[in-house]
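A.B. asks: Dropping a prediction and its sequence here:
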Amino acid sequence: MSTLRRQSLLSSYSRNFHSNPSDPLFSLIKILFSRSFNHTYTSIPCSKSSENHALFKFFVDSLKGCKQRAHTIANRFSHVISYKKPQVAVDFLKTHGFSDTQIRSLLSIYPKLHQFDVEKNLKPKFIYFQELGVTRPHLAMFISKNPMLLSCSLDKKLKPGVEVIKNVLELNQPESNKFNIRDDLIRILSRYSWVIGNESKLLSSIKYLESFGIVGSQLVVLLKNEPRLFFVGESKLKSLISRVTELGFAKGSRMLVHGLRACYGNRTETLHKKYELLQSFGFSELECATMIIKSPILFKSSETRIRRGIEFFLSNLMLNKSVIVASPYILMYSMEKRILPRHRVLQMVKSRRLERRLPSISTMLCLSDESFMERYILKFKDDAKELMLVYKGPLSEPSKV
């Protein structure tokens, strides 16, 4: 209610009770309106003075931060009367290799960080991360990308969640590969730091997946590539596994985990569209089912890539459909980075009769870059330079052969 409106109402009540100003109802109304008016009036200068100027100056001067963001943080922490804690926190981060830009980024995402007690909140976590294997040169980048790791309770959230993941990794790696365990753990935490936030849900999902035969290295695959699967809830996980088994993946099959990854990344409608795309090129339902079981990750590829690959192999290279059905993974490779460059090299090798027997298209595409160059470019010393030029040449698709 506006001030003028309050005054108007008070005047109206005053006229009505003018004949009897001692009436207790009039006195009560006058007191209530007076208090409301005074409260509103005095709150205005209070909001204007709520900004913490000392904190604002600290962020702008010490970190060369954005003034707008500094205003926001200073207003949020108007009760802070000293910037001693922020200074200690910032100094601590700088001694661990954090740049001003990284510190500003951390504070933007998690402004409460500047009020952390270094000895109680920050230092123990930094020590813990280093014990896990995050080396000091990489610590700043690791934490900058995962600021929520600093907001979690070390004993209640971080350690229990990390231990669950470590146990899964250790059960599937020999002791001699402890460095692989460390690298896998850091990779999971670096890319999906939020997975450690709910230990009970993580354990529950692991137990449920194991009941379907997804164990050992298969669990590791999911943790490293699809950690969100462990937090979708049992009902959604059950529905997802049901979809996968309907596609033909058997319970206990080593391909079940890859089927899960494919279905999790696609809605049912999307999978149907990709089936329809394959069938539009003449593949039967059985052939489509065979292709998805052999290479389920193919269905995480875009329709554009699948279509372009099929058109190239069937129309340009005149391959039989059975080759694609037998090796559907060839549709997953990049046309520009792998398929076309290698095809051009093999065409030259064939035209110059440098090799008596050429590999199948699937074998040729499976080779690593190093192996391909060694076998089909560097091996032919007299032609290596020209072959390399062809390999690095234009990306236009060749005409039909």
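C.D. replies: Good, I have the coordinates. Note that the coordinates shown come from a computational prediction; the quantities given were computed from them, not determined experimentally.
A.B. asks: Only C-alpha atoms from now on, for both contacts and neighbour counts.
C.D. replies: Will do.
A.B. asks: Counting neighbours, what do you get for the nearest residue to residue 377 once chain neighbours are set aside?
C.D. replies: The shortest distance from residue 377 to any non-neighbouring residue, by CA to CA, 6 or more residues apart in numbering, is to residue 384 (5.2 Å). Residue 384 is flanked by 16 other residues according to other CA atoms under 10 Å.
A.B. asks: chain center to the helix or strand where residue 235 lies: distance?
C.D. replies: Taking DSSP states H and E as the definition, one finds residue 235 inside helix 234-246. Offset of helix 234-246 from its chain centre (CA atoms, centre = their mean, to the nearest Å): 23 Å.
A.B. asks: Structure two is appended below for comparative analysis:
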Amino acid sequence: MQRLQNRLLLAAFSLRRRLLCTTTAGAASPPARFVAESYLVSNCGLTPSQALKASKLLSHLQTADGPDAVRAFLAGLNLSKADVAATVVRNPRFLCCSVEESLAPRVAELRGIGLSTPEIARLVPLAPYAFVKPAYVSRIAFFMSFFGSFNKLQSAIRRDVHLLHRNLETVVEPKIAMLRKCSLAVRDIAHVICHAPRLFSGSEERLKAVIACAEALGVPQGSRMFRYALVVAYCVGRESANAKIELLKSLGWSSAQVAMAVAKMPCLLTGSEDRMRRAVDFLTKEAGMEVDAIVRGPSLLKFNLERRLVPRLKVLKLLKENGFQRLGNRSFYAVACMSSDKFFDTFVRPQAMIFPPGLVDACDPAHAGKALAGAAS
């Protein structure tokens, strides 16, 4: 089956190449000198500024035969014009690749490790360099197995386009071994790599510093939150994390309360200081919550203030004012954590007539469901 797919792909490529060559020959009589800049704009979908920059790497080309062959091959993989443009912008020399010696063999190898044609097509604009050498295929196979899916690998490459450049034996595997010593399971390490892939490009000393920073946040190794603490320690850094911890203390939180909240939800420290301050002020002053209650449910500080917390509190207050004590006496934490649909069906839809239209729209999943669904923006 795989051999048949490869033959069909090459056959489609040959047909498309002939069509491109025929079109080019018909349009140019006598043959015109190859001008990379205009070719990139008219045939690859680049903007003039992108083409100007990319053309410098294609100035050695005398004809469009090679680029036409590559474009025909990509068409056989069903890449859109936008994906072709993204591929060329990321790596203009991709148009110089040999289809027979490089692209077709790499596609065959990628199919051999389990990638489908649509997945290969999604990989091209993300990591066109992966189609140049066989070494990249083995790295893709490693990360596919480690992450458990192509989608997670794709997400990691989006965060770090150089992920596949890293040598597995000398760079990646030693750092994985270090994280294993932190009592992290494979899926926990995969989470760290997926969300902070550049952590694996630095030195082992840098990783040790991140591990120490995660522990300093009060999240012990072996806890289920340690993987999140590692991502926070890398992305936020010790100085910024300490500044946010001090901010919470300045808002009336004790050291123990801060430590408990961070241990329950390390990503609490990823928001801006202004957002954190406004959320605490709203929850304590407007919603009347005690700090201990916020500490027990720190996710409140990650919910969107204007699109989630404020409209829901207004609904609860209006219910109480209109005598719906049973509904209006729910804890604000429980109400804030409800899905947008459940909140609307429970609190808004049955009593919609007592709410201002603007408030109903803010709580209606048909209008604001995307903004309200599942928390933090």
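C.D. replies: Arrived safely, thanks for sending. Just so it is clear, the model here is predicted, and its values are computed rather than measured.
A.B. asks: on that earlier part again, I'd say the residue nearest to residue 377 of the first structure and residue 375 touch.
C.D. replies: No. Between residue 384 of the first structure and residue 375 there is no contact, the gap being 10.8 Å when judged by CA atoms under 8 Å.
A.B. asks: ok, and what's touching stretch 239-248 of the second structure?
C.D. replies: Stretch 239-248 of the second structure has contacts (CA atoms under 8 Å, 6 or more residues apart in numbering) with 233, 258, 269, 273, 277.
A.B. asks: Give me the buried positions along that stretch.
C.D. replies: Neighbour-count burial for stretch 239-248 of the second structure flags 240-241, 244-245, 247-248 (criterion: 16 or more other CA atoms under 10 Å).
A.B. asks: Not counting its neighbours along the chain, what's nearest the residue nearest the centre of the second structure?
C.D. replies: What sits nearest the mean C-alpha location of the second structure, by CA atoms, centre = their mean, is residue 155, with 4.9 Å. Once flanking residues are discounted, residue 155 of the second structure sits nearest to residue 194: 6.8 Å by CA to CA, 6+ apart.
A.B. asks: contacting residues around the one you found?
C.D. replies: 147, 152-153, 155-156.
A.B. asks: which of the residues you listed are also in contact in the first structure?
C.D. replies: Of the contacts of residue 194 of the second structure, the ones still in contact in the first structure (both residues aligned by TM-score structural alignment, their matches' CA atoms under 8 Å) are 152, 155-156.
A.B. asks: can you pull out the strands in the stretch 101-250 of the second structure?
C.D. replies: Taking DSSP state E, counting those that start in this stretch, the stretch 101-250 of the second structure contains no strands at all.
A.B. asks: Could you pull out the helices in it for me?
C.D. replies: Remark: helices assigned in the stretch 101-250 of the second structure by DSSP state H, counting those that start in this stretch are 104-112, 117-126, 134-147, 150-159, 173-180, 186-195, 204-216, 226-236, 238-250.
A.B. asks: Residue 97 of the first structure: what secondary structure?
C.D. replies: Three-state call for residue 97 of the first structure (DSSP: H, G, I helix; E, B strand; the rest coil): coil.
A.B. asks: Aligned to it, what sits in the second structure?
C.D. replies: Residue pairing (TM-score structural alignment): residue 97 of the first structure is matched to residue 78 of the second structure.
A.B. asks: just residue 196 of the first structure next, same as before
C.D. replies: Under TM-score structural alignment, residue 196 of the first structure pairs with residue 164 in the second structure.
A.B. asks: now swap in residue 11 of the first structure and tell me
C.D. replies: Counting by TM-score structural alignment, residue 11 of the first structure has no partner.
A.B. asks: quick revisit: I'd like to know which elements the helix holding residue 235 of the first structure is packed against.
C.D. replies: helix 256-264 (3 or more CA pairs under 8 Å, 6 or more residues apart in numbering; DSSP states H and E).
A.B. asks: Residue range in the second structure corresponding to the helix it packs on, please.
C.D. replies: The alignment of helix 256-264 of the first structure onto the second structure (TM-score structural alignment) covers residues 226-234.
A.B. asks: any chance of the helices of the stretch 101-250 of the second structure in JSON lines, with distance to residue 339 of the second structure too?
C.D. replies: Shown next, in JSON lines, are the helices of the stretch 101-250 of the second structure (distance: least, CA to CA, whole Å):
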{"stretch": "helix 104-112", "distance to residue 339 of the second structure": "40"}
{"stretch": "helix 117-126", "distance to residue 339 of the second structure": "32"}
{"stretch": "helix 134-147", "distance to residue 339 of the second structure": "29"}
{"stretch": "helix 150-159", "distance to residue 339 of the second structure": "25"}
{"stretch": "helix 173-180", "distance to residue 339 of the second structure": "35"}
{"stretch": "helix 186-195", "distance to residue 339 of the second structure": "25"}
{"stretch": "helix 204-216", "distance to residue 339 of the second structure": "31"}
{"stretch": "helix 226-236", "distance to residue 339 of the second structure": "23"}
{"stretch": "helix 238-250", "distance to residue 339 of the second structure": "28"}
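A.B. asks: Before I go, just wanted to say thanks for your time.
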